[in-house]
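Asks: Pasted the sequence and its predicted model underneath.
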Amino acid sequence: MRAASRLPRLSLAASVLLAALFSAPARALVVPLAGWTPVNGNANVWTDRAGACLLREERHGQAYPTFSTQEDARAFALRLQKALGQNKAGQDKLGQNKLSEIVTQPVERAGTWAVLASYTHEQGGVAYRISQLYLSDAGLLRTVTGSSAQHEASACVNEMRDFIRYLAN
């Protein structure tokens, strides 16, 4: 399976949760990880040398608030966790949710708060561990998503997760 197909799209339930507020525009994604390159020249999708890890930046047309307090971001994180857990689009043929081990938390970004989600996503019989950062970019949702096979042991896994957790903005 190609690495670029590993990342799930936002669920309808998660999309419905997003409310309209304005924020300052965020910078474009810069991937400071050594050896990572854009996939097919697309600067919004990056992979490591071995293709074991994938990063994707997406800008969505839906409204997304800027959280000025940790409590506001935490409240959204809890709603997002619930929505991801009820993700109808992520169910398999037997009605089992393909998203599991869902954890969300607020993370600080330059004086505002973003939301970080982490979960396991099953696709085609393979489990992937996903880290997804939800950011406000001028009042619109922008996500930075990292993916690797669930038990991937390459160095890129921790580098990618640290980048999303601490540096992506």
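Replies: All right, it came through fine. Numbering: from 1, shown residues only.
Asks: C-alpha only now, for contacts and for neighbours.
Replies: OK.
Asks: what about the strands in the protein?
Replies: Along the chain, counting by DSSP state E, strands occupy 37-39, 42-47, 53-63, 99-109, 112-123, 126-137, 140-149.
Asks: which of these sits most buried?
Replies: strand 140-149 (a mean of 24; mean count of other CA atoms under 10 Å).
Asks: Residue 16: which of the strands of the chain is closest?
Replies: Checking these against residue 16 by CA to CA gives strand 53-63 as the closest, at 8.9 Å.
Asks: Residues touching the closest one, excluding its own?
Replies: With contact meaning CA atoms under 8 Å, 6 or more residues apart in numbering, strand 53-63 is reached by 3-4, 7, 15, 18-21, 29, 44-48, 139-149, 156-157, 160.
Asks: Kindly recompute the last result at 6 Å.
Replies: Contacts with strand 53-63, where a contact means CA atoms under 6 Å, 6 or more residues apart in numbering, come from 18-20, 44-47, 139-148.
Asks: again, but for stretch 116-128
Replies: 98-105, 129-133, 148-150.
Asks: alright, now check it against this:
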Amino acid sequence: MPARAFPALLAPVLLTLLALSGRSAALIVPITGWTPLNGDANFWADPSGQCVMREERHGQAFPQFTTPDDARSFAVKLQSSLGRSVSNVVTQPVDRAGNWGVLAAYDYQQAGVKYRVSQLYLSDRGVLRTVTGSSAAQHSPACVSDMRDFIRYLAN
């Protein structure tokens, strides 16, 4: 399976999580050489195709976290829920200009290939929006560090 394969695991996990627990333009990836795939400004790849990022708006209600404690509480639920279907799950709250999101990192296996995934959960006017990046776990391409830093610090 090529590194461009993108995990399609999120819908059932998100529905479970949402039971527990300003409008944006398309994602802009300010990483040199990254381009939208097939002209889709919500799906980006590095020049080698070894790292991909996708922004999705899920249409499900998602709370706006205004304190780190609210985000941390969701992060704990997310870690527990994701841990049922993926491995090596780590979550943490992340500050986005006074609002809070949750960052998750985990390993996901598909068709015999293990992927390392970084995923940011944000509220966009009360609706879930995610920014997800992945790459094959057995490789350590140069794009991984830039992708993870973008998701961790810049994706908004």
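Replies: Sure, I can see it. This one's a predicted model, so the numbers in the text were calculated from it and none came from an experiment.
Asks: contacting residues around the most centrally placed residue in structure 1?
Replies: The centroid of structure 1 falls nearest to residue 132 when counting by CA atoms, centre = their mean (1.7 Å). For residue 132 of structure 1, the contact set (CA under 6 Å, 6+ apart) comprises 116, 117, 144, 145.
Asks: For these, could you give me a markdown table that also reports distance to residue 124 of structure 1?
Replies: Output for these, formatted as a markdown table (distance: CA to CA, whole Å):
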| residue | distance to residue 124 of structure 1 |
| --- | --- |
| 116 | 25 |
| 117 | 22 |
| 144 | 23 |
| 145 | 19 |
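Asks: Looking at these, spot the one nearest residue 166 of structure 1.
Replies: If you rank these by distance to residue 166 of structure 1 using CA to CA, residue 116 comes first, at 10.2 Å.
Asks: which one in structure 2 is aligned with that closest one?
Replies: Counting by TM-score structural alignment, residue 116 of structure 1 corresponds to residue 103 in structure 2.
Asks: what about its match, distance to residue 78 of structure 2?
Replies: Plainly put, residue 103 of structure 2 is 10 Å away from residue 78 of structure 2 if you go by CA to CA, to the nearest Å.
Asks: Let me know the outermost residue of structure 2.
Replies: residue 112 (21.4 Å).
Asks: Identify the residue range in structure 2 corresponding to stretch 125-132 of structure 1.
Replies: Aligned by TM-score structural alignment, stretch 125-132 of structure 1 falls on residues 112-119 of structure 2.
Asks: Pull up the aligned stretch in structure 1 for the biggest helix by length in structure 2.
Replies: For structure 2, the helix reaching the highest residue count under DSSP state H is reported as helix 68-82. Using TM-score structural alignment, helix 68-82 of structure 2 lines up with residues 70-84 of structure 1.
Asks: how big's the offset between the matching stretch and structure 2?
Replies: Taken over the aligned residues, the distance from stretch 70-84 of structure 1 to structure 2 averages 0.4 Å (mean CA distance after the TM-score superposition for structure 1).
Asks: Mind listing what's buried along that stretch?
Replies: 70, 73, 74, 76, 77, 78, 79, 80, 81, 82, 83, 84 (16 or more other CA atoms under 10 Å).
Asks: Please state the offset of that stretch from the chain centre?
Replies: How far stretch 70-84 of structure 1 lies from its chain's middle: 14 Å, per CA atoms, centre = their mean, to the nearest Å.
Asks: got a list of contacts for that stretch?
Replies: By CA under 6 Å, 6+ apart, stretch 70-84 of structure 1 touches 13, 14, 67, 104, 105, 106.
Asks: Then stretch 11-25 of structure 1?
Replies: 63, 64, 65, 66, 83, 137, 138, 139.
Asks: biggest separation within the residues you listed, which pair?
Replies: The largest separation in the contacts of stretch 11-25 of structure 1, counting by CA to CA, is between 83 and 138 at 23.7 Å.
Asks: Which residue in structure 2 aligns with residue 28 of structure 1?
Replies: Aligned partner of residue 28 of structure 1 by TM-score structural alignment: residue 26.
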